[in-house]
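Asker: Turn this into a model:
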Amino acid sequence: MLPVNQAEQIILNLVQPFDRAYDVETLSLLNASGRILAETVTSSLDFPHWNNSAMDGYAVRYDDVQTCSAENPVILDIVEEIPAGYQPQTPIQPGQAARILTGSVMPTGADTIVIQEETQREGDRVTIFASPQHHAFVRDRGAFYQAGNALLPPGLRLQAPEIAVLAAAQCAQVNVYRRPKVAILSTGSELVGIDQPLQPGQIVDSNQYALAAVVAQAGAEPLMLGSVPDQPEALKTAIQQAIAAADMVLSSGGVSVGDYDYVDEILAALGATIHIHAVAVKPGKPLTVATFDHEKGRGKETPSLDSPTSKKQLLYFGLPGNPVSALVSCWRFVLPALRKLSGLPSPWEPKFVKARSLSTLKSDGKRESYLWGNLRLVDGEFEFELATGSHSSGNLINLAGTSGLAVIPLEETQISVGDHVQVLPIG
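Answerer: This next block holds a predicted model:
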């Protein structure tokens, strides 16, 4: 069995990220939310576009107001009012001011804003009762961004702030990486679909839905291929279909040492290179990681824009069949690989947080153990509380509603109440 960190590095080293020459599509800005930017975006606009006011008040010459106070106020003539969207027409001369609103263009001659709370207006004159700092509340053209520079870098996931920046820069379309296609299939003659009546000995194929949810939440496209019985020919056909359709394949079940565990054997027969067979992790020891190249796995050598075969190598994960084991393995090993594949920049590894344990956490010390529970931020410190009930790899029930996996390192057997523990946020 490989240590967890060693398995993680092997997997990440196998991943070949999307290629900007083949794996990019152009989307309208409205359809680009959540997608990953594939190229540097620049703008021909300065931000701000012009010198403008950051407050409601009066645009003045600093020389006119630098010595004023409540005891020695200054009275200025108001020569213009500048609402938002208006181009000032009158330059500010000595002894003059312009009424100005937030975001409005600064008039020529003015270099400072006096906020209206420190003034009193009477007709066309305004009294200034406090001396501002020079250049106070003036936002200079190009202070936030100068035209021609990099505005947003490639590898950035486009969320609300980035979408807003692109809209402000008048980018109606953006080039983004396509969504990775992830084929998902479940193995086991005991599996039935959610719409089928259960017979004795059968179970519902929940892994198909759980893994599809994780994949979709990561921004990839799940291809749900259903369940396959423990029959070598049927499984071989299903795996061939999966590797022909996707950038990554996730199968669950069939990778242990049982009499009906055929996945590794079939992968080898199809020409896969198997890199990992098992990892020292609990839950989830059985884990097959394999790769296919074009010639062996997909039968195509020439990449095209509309086909996932632009990838030189496909990564195959044979996950455990127990539902909690499948999910933990997906969170711990598949998601980092998917982040790298999809075009996100490093680091791709999971981000753990240090939390104070509210529960006693136990392990046999033989494998790195992951215990699920609730992770909360309380008064600036993370706390972790173990979920009640059985922590069995087949028990999905108490996994629901949890938000973190506490890690008990290899060869450690207990983390006591009040001790700190590394926790992987989930969900």
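Asker: use CA for all of it now, contacts and neighbours both
Answerer: Noted.
Asker: count of neighbours near the spatially closest residue to Thr119 that is not a sequence neighbour?
Answerer: Sequence neighbours aside, Ile128 is the residue nearest to Thr119 in space, at 4.8 Å (criterion: Cα to Cα, 6 or more residues apart in numbering). Counted with other Cα atoms under 10 Å, the neighbours of Ile128 add up to 26.
Asker: again with Gln199
Answerer: Counted by other Cα under 10 Å, the residues lying close to Gln199 total 9.
Asker: so how far is Ser189 from it?
Answerer: 12 Å (Cα to Cα, to the nearest Å).
Asker: again with Asp364
Answerer: Counting by Cα to Cα, the gap from Asp364 to Ser189 is 32 Å.
Asker: Now do the longest helix anywhere in the chain: which elements does it pack against?
Answerer: The longest helix of the chain (DSSP state H) is helix 232-245. Secondary-structure packing of helix 232-245 (3 or more Cα pairs under 8 Å, 6 or more residues apart in numbering; DSSP states H and E): strand 181-187, strand 221-228, helix 263-269.
Asker: and for comparison, fold this next one:
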Amino acid sequence: MINVNEAWNLLLSHVIPLKEESVALEQSLGRVLTNDLKADRDYPPFDRVAMDGYALSYESWQSGQRKFIVQAMQTAGQKPTELGDEKHCIEIMTGSALPRLCDLVIRYEDSRRDGDHVYFLEDLQLERYTNVHRKGIDCPAGRSFPDRLMTPPLVALAASFGSHSLKVIRKPRISIIGTGDELVAINFKPLDYQIRASNIHAMRMAVESRGHEVLSSETIVDERDLIRTSVEKALESSDILLLSGGVSAGKTDYIPEILKACGIEEVFHKINQRPGKPLWFGQSKSGKTVFGLPGNPVSTLICLYRYVLPYIEAAQGRKHIQRPMVKLVSPRPKNSALTFFQAVKISYGDDAVIRADAALHNGSGDFASLSGTDGFVEIPGELEPNYNPKQTIFPFYSW
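Answerer: Predicted coordinates:
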């Protein structure tokens, strides 16, 4: 049986990159660019006034002149005015282009206005281009930006550069199937021996919360032909198929054999971890990816957040996220050969240490124990290369 690190490395080595598509800027948030953004001109594109006040000649100021005639007023978006005389100044607003022949801006706060004249304080320490944001100082024309994930700051850059259409990696087509004879729809009243199908809803919301799209989600009974029909149909239209249940060692756990019959080759089955030991992963020669997640609710979510969502992000070209390290303040679970995923509640102290308090639970079927938690920590088992029995700092995965 492979350990957690081996499983993750196998996943990374089987990432199938998605193709690109063009989207409007308004639909680009959270998408991954296939090319660097490039500045179409200098930014700022002109000497930009940084304070409300008066623009004037630095030479006039240096010569000792402190009284000026207000020639005109210029606001942001207006064509730059030209200074008419060295004894003149131009009233100016923040964001305006610096008037021609001016190379200094003095704030309103450092002046006194009297009709068409303005008087400046005598002892101001000023330099040429004080209160002026010089052309190109933020970003010269042609500069490339290697960031690829479209966040709001990058959207602002793209909009400023006039990039109204962007080439991005397309979203994966994802389908979800839950299996189990004991499952009924959430709008049904279950019999004493039945439970409502919660996994597919939690999985769908988790996937969609990351900006991905789910083509379909359904729950079916543990019947070979029905499962195979649903799997074959989902594989026709999906890049990634997520299954919940049917991957353990029970008599009706048909998923591995059905996937093999559908042309999906097993990469690994079972990981040295709890919860989520029976996790199954495979791919077809045509590029279809399948995850078989254990059916217990906690196991399903742990495997989804630890393996599936990071895999999807890797397929979209996103860089692997460095997980925050948190301090487990609850007693550490007993040493085990299995890596343990512990659901936790996060708190923050004045010492800048992120604290994780373990949630009490009754096993991998206890989905109620996840209420109020923020995610889980990964506690290496004795077989992991980074195992340390005294360790209290662990990587944290948020829901």
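Asker: From start to finish, how long is stretch 223-237 of the first structure in a straight line?
Answerer: By Cα to Cα, the extent of stretch 223-237 of the first structure from end to end equals 16 Å.
Asker: oh sorry, the question was meant for stretch 336-355 of the second structure
Answerer: This stretch, stretch 336-355 of the second structure, spans 23 Å end to end (Cα to Cα).
Asker: Buried residues in that stretch, which are they?
Answerer: 338-346, 354-355 (16 or more other Cα atoms under 10 Å).
Asker: Helix, strand, or coil at Ala406 of the first structure?
Answerer: strand (DSSP: H, G, I helix; E, B strand; the rest coil).
Asker: For the closest residue to it other than its chain neighbours, give me its contacts.
Answerer: What sits nearest to Ala406 of the first structure in space, not counting adjacent residues and going by Cα to Cα, 6+ apart, is Val423, at 4.3 Å. For Val423 of the first structure, the contact set (Cα atoms under 8 Å, 6 or more residues apart in numbering) comprises 352-355, 375, 384, 404-407.
Asker: Can you find the partner of Val423 of the first structure in the second structure?
Answerer: Aligned by TM-score structural alignment, Val423 of the first structure pairs with Pro395 of the second structure.
Asker: what about the longest strand in the second structure?
Answerer: Counting residues, the longest strand in the second structure under DSSP state E turns out to be strand 339-348.
Asker: what's the average per-residue distance for the following helix or strand past that strand once overlaid on the first structure?
Answerer: Scanning forward in sequence from strand 339-348 of the second structure by DSSP states H and E, the next helix or strand is strand 354-358. Mean deviation of strand 354-358 of the second structure relative to the first structure after superposition (mean Cα distance after the TM-score superposition for the first structure): 1.5 Å.
Asker: quick one: strand 354-358 of the second structure to chain centroid distance?
Answerer: In terms of Cα atoms, centre = their mean, to the nearest Å, the centre of strand 354-358 of the second structure is set 23 Å apart from its chain centre.
Asker: cool, stretch 350-358 of the second structure as well?
Answerer: 23 Å.
Asker: Among the buried residues of stretch 336-355 of the second structure, which pair sits farthest apart?
Answerer: Largest separation among these by Cα to Cα: Leu338 and Ile354, giving 24.8 Å.
Asker: Check which helix or strand Asp77 of the first structure maps to.
Answerer: Per DSSP H and E, Asp77 of the first structure falls inside strand 74-82.
Asker: Residues in contact with stretch 241-256 of the second structure: which ones?
Answerer: So stretch 241-256 of the second structure is contacted by 174-180, 199-200, 222-224, 234-235, 278-280, 288-296, 300 (Cα under 8 Å, 6+ apart).
Asker: picking that back up, in ChimeraX, how would I select the buried members of the contacts of Val423 of the first structure?
Answerer: Here is the ChimeraX selection string for the buried members of these, based on 16+ other Cα under 10 Å:
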select :353,355,375,384,404,405,406,407
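Asker: Over in the second structure, see which of the contacts of Val423 of the first structure survive.
Answerer: Retained in the second structure (both residues aligned by TM-score structural alignment, their matches' Cα atoms under 8 Å) from these: 352-355, 406-407.
Asker: Thanks a lot, catch you later.
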